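# Dropping a prediction and its sequence here:
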Amino acid sequence: MMISSRVRLFRLTSALTLMLASGLATLPAHALSDIKDITPPSADTSTDAAEPLPGAEQDVIEDSIPVIPDPDPLIKRAEPEEVESDEPETPPAEVIYDIEKAPEPVRRMRELIIEAAKTGDISKLKPLMNPGPDQTSVPLQDPEQDPIDALKAVSGDSDGIEILAILLDILSTGFVQLDQGTAEEAYVWPYFAGKSLGLLTPQEKVELLRIVTAGDVAEMQEYGNYNFFRVGITPDGRWKFLTVGD
């Protein structure tokens, strides 16, 4: 008798079901406590059980090595001590504009120099230069050289007229009294000879630029001192010097 395919498939399925059921029934039962914990370790796990990171062991060894300090120098030099000077700082000389504050002999010699310079003849200065051992000191003068010839040698022109113009300019400024109470005491024009260029007021800078150029001032500031022409007259009225430089 022929069995239909539908019936054959039903029987096969029933047989497989019975076989599976009988297999599960024979497996032993386990309590919940017997199931192993497969939860991954948490971050709170003790570090004692953790393996050291690569290089960590070397860091620990290096930290445990004592550091030997560098030896002190064989020669110990004492720290320099600041030396306080007992000498008080020299205050700048007083700038004087009132010519009446100078002694009468000084005023008289100044006026004579101005009158001679106005003539345009530099030889007019020679009688005022006190010929002899105490002759007026002028720049670039040899022992045997005439002072007027020496002034012509430093003038921008052969007749020395530039020197006369410089004399009029500097004698029109204020003046200072330098080296008071000494053999070198003198009333000096212009007053820049006794005052630091760094202390000049704007008004005083204008007066300086009436005598020299801005380029000259820049060069003077490098040295900090006025280094152009100056005139010195002693308290007794002797024309002491007409010099140039510091």
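Sure thing, it's come through. The structure displayed is predicted, hence computed values, not measured ones.
# from here on, contacts and neighbour counts on C-alpha atoms
OK.
# Could you report the separation of the residue nearest to the spatial centre of the chain from residue 196?
Nearest to the mean C-alpha position of the chain, by C-alpha atoms, centre = their mean, lies residue 222 at 14.4 Å. Distance of residue 222 to residue 196, computed by C-alpha to C-alpha, to the nearest Å: 12 Å.
# Okay, one more to line up with it:
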Amino acid sequence: MHRSLLAGTFLLLFTTAASLAAAGSSTGLDDEIEGESRPAPSSQIPLPQEGDKPEAENGEPPEGNVTRPDTREETPIPDVLYDISALPEPVQRMRKLLMDAARSGDIENLRPLIGTGANRTQMALGGLEGDPIEFLREISGDDEGQEILAILLEVLEAGFVHLDEGTERELYVWPYFFSVPLEELTPAQKVELFKLVTAGDYEEMRTFGAYIFYRTAITPDGEWLFFVAGD
């Protein structure tokens, strides 16, 4: 349904944070782009340190990258999960709220779900000092943000992974391609991947070495942690 739009968005994923910041701050975000150019956001979201929140109060993220899986050799590939009923109730609730907001076609319906301060959803590299809804509208391929809503919906309809269970970094992440090596996908899993990206995008990501299209995460207590693309 969204393949042609997704392909166009994917080709813009490697825009640097510096060039984004240079475009100005009319939406109040460090990596906003003004005018007609609508590149997808960079997504190198810092990994919280022990006891830290995902984002500092001043809008500057801590060091690390919570949007990339641990690639150490000894780290096992997590199970691919589909059973939504097995999710903690707060996670189920947030997922449903996000999907309902996406289906509504009105990007403003995401506003109450984003949070504020240290609990604000991360959507790009660097601090988010302005309006995150305007940022999402800017990076969408259309003027009203419906493409981004469609992407979010398709991401949340995919299988997911449960990461760092029992730790302070515990997360539920959609889609599972985030943590499953692309070269190990089964034929059926590739069909699921092609609901999000084109075959050409898949080959580019294989060359890069990881899934770098949109992904999103919810914490066990139901906070929407990030929604990002890129690496």
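Thanks, I have the structure now. Since we're looking at a predicted model, the values are computed, not measured.
# quick one on the thing from earlier: what does the residue nearest to the centre of the first structure align to in the second structure?
By TM-score structural alignment, residue 222 of the first structure lines up with residue 207 in the second structure.
# Tell me which residues touch that match, please.
For residue 207 of the second structure, the contact set (C-alpha atoms under 8 Å, 6 or more residues apart in numbering) is empty.
# Help me confirm that it is found in a strand?
No - counting by DSSP: H, G, I helix; E, B strand; the rest coil, residue 207 of the second structure falls outside a strand, being helix.
# mean deviation of the top helix by length along the second structure from the first structure?
Longest helix in the second structure by number of residues (criterion: DSSP state H): helix 89-104. Averaged over the aligned pairs, helix 89-104 of the second structure sits 0.5 Å from the first structure after superposition, using mean C-alpha distance after the TM-score superposition for the first structure.
# Specify, as a residue range, where that helix falls in the first structure.
The alignment of helix 89-104 of the second structure onto the first structure (TM-score structural alignment) covers residues 104-119.
# How much space separates residue 169 of the first structure from residue 243 of the first structure?
Relative to residue 243 of the first structure, and taking C-alpha to C-alpha, residue 169 of the first structure is found at 15 Å.
# Over to residue 108 of the first structure?
Residue 108 of the first structure is 20 Å from residue 243 of the first structure, where distance means C-alpha to C-alpha.
# mean distance, whatever helix or strand comes next after the longest helix of the second structure to its aligned residues in the first structure?
Sequence-wise, the next helix or strand downstream of helix 89-104 of the second structure (DSSP states H and E) is helix 111-114. Once fitted to the first structure, helix 111-114 of the second structure is off its aligned match by 0.5 Å on average (mean C-alpha distance after the TM-score superposition for the first structure).
# got the buried residues for helix 111-114 of the second structure?
By neighbour count on 16 or more other C-alpha atoms under 10 Å, the buried set for helix 111-114 of the second structure is 113, 114.
# corresponding residues in the first structure for the helix or strand following it?
Past helix 111-114 of the second structure, further along toward the C-terminus, the next helix or strand under DSSP H and E is helix 132-139. Aligned by TM-score structural alignment, helix 132-139 of the second structure falls on residues 147-154 of the first structure.
# what helix or strand does the aligned partner of residue 76 of the second structure in the first structure sit in?
In the first structure, the residue paired with residue 76 of the second structure is residue 91, using TM-score structural alignment. According to DSSP H and E, residue 91 of the first structure maps onto no helix or strand at all.
# do you know how far residue 91 of the first structure is from residue 230 of the first structure?
Distance, residue 91 of the first structure to residue 230 of the first structure, by C-alpha to C-alpha: 21 Å.
# Could you do residue 175 of the first structure as well?
Residue 175 of the first structure is 10 Å from residue 230 of the first structure, where distance means C-alpha to C-alpha.
# In the second structure, what range does the longest helix anywhere in the first structure match?
Assignment by DSSP H gives helix 5-26 as the longest helix of the first structure. Per TM-score structural alignment, helix 5-26 of the first structure has no counterpart in the second structure.
# Mind giving me the packing neighbours of that helix?
The contact analysis (3 or more C-alpha pairs under 8 Å, 6 or more residues apart in numbering; DSSP states H and E) places helix 5-26 of the first structure against no helix or strand.
# Which residues does it contact?
Residues from elsewhere that reach helix 5-26 of the first structure (C-alpha under 8 Å, 6+ apart): none.
# cool, stretch 191-198 of the first structure as well?
When contacts are defined by C-alpha under 8 Å, 6+ apart, stretch 191-198 of the first structure is touched by residues 92-93, 95-96, 173-176, 178, 208, 220-221, 224-227, 230, 246.
# Which among the residues you listed count as buried?
93, 95-96, 173-176, 178, 208, 220, 225-227, 230.
# Which ones among these lie within strands?
The strands, defined by DSSP state E, take in 176, 178, 230 from these.
# Can you lay out those residues as a markdown table showing distance to residue 165 of the first structure?
Output for these, formatted as a markdown table (distance: C-alpha to C-alpha, whole Å):
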| residue | distance to residue 165 of the first structure |
| --- | --- |
| 176 | 21 |
| 178 | 24 |
| 230 | 13 |
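# which one among those residues gets closest to residue 129 of the first structure?
Nearest to residue 129 of the first structure among these is residue 230, at 14.8 Å by C-alpha to C-alpha.
# Please name the residues that touch that closest one.
Residues in contact with residue 230 of the first structure (C-alpha under 8 Å, 6+ apart) are 170, 188, 189, 190, 193, 241, 242, 243, 244.
# Throw those into JSON lines and include secondary structure and distance to residue 213 of the first structure, thanks.
Output for these, formatted as JSON lines (DSSP: H, G, I helix; E, B strand; the rest coil; distance: C-alpha to C-alpha, whole Å):
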{"residue": "170", "secondary structure": "helix", "distance to residue 213 of the first structure": "14"}
{"residue": "188", "secondary structure": "strand", "distance to residue 213 of the first structure": "21"}
{"residue": "189", "secondary structure": "strand", "distance to residue 213 of the first structure": "18"}
{"residue": "190", "secondary structure": "coil", "distance to residue 213 of the first structure": "15"}
{"residue": "193", "secondary structure": "helix", "distance to residue 213 of the first structure": "16"}
{"residue": "241", "secondary structure": "strand", "distance to residue 213 of the first structure": "23"}
{"residue": "242", "secondary structure": "strand", "distance to residue 213 of the first structure": "20"}
{"residue": "243", "secondary structure": "strand", "distance to residue 213 of the first structure": "18"}
{"residue": "244", "secondary structure": "strand", "distance to residue 213 of the first structure": "15"}
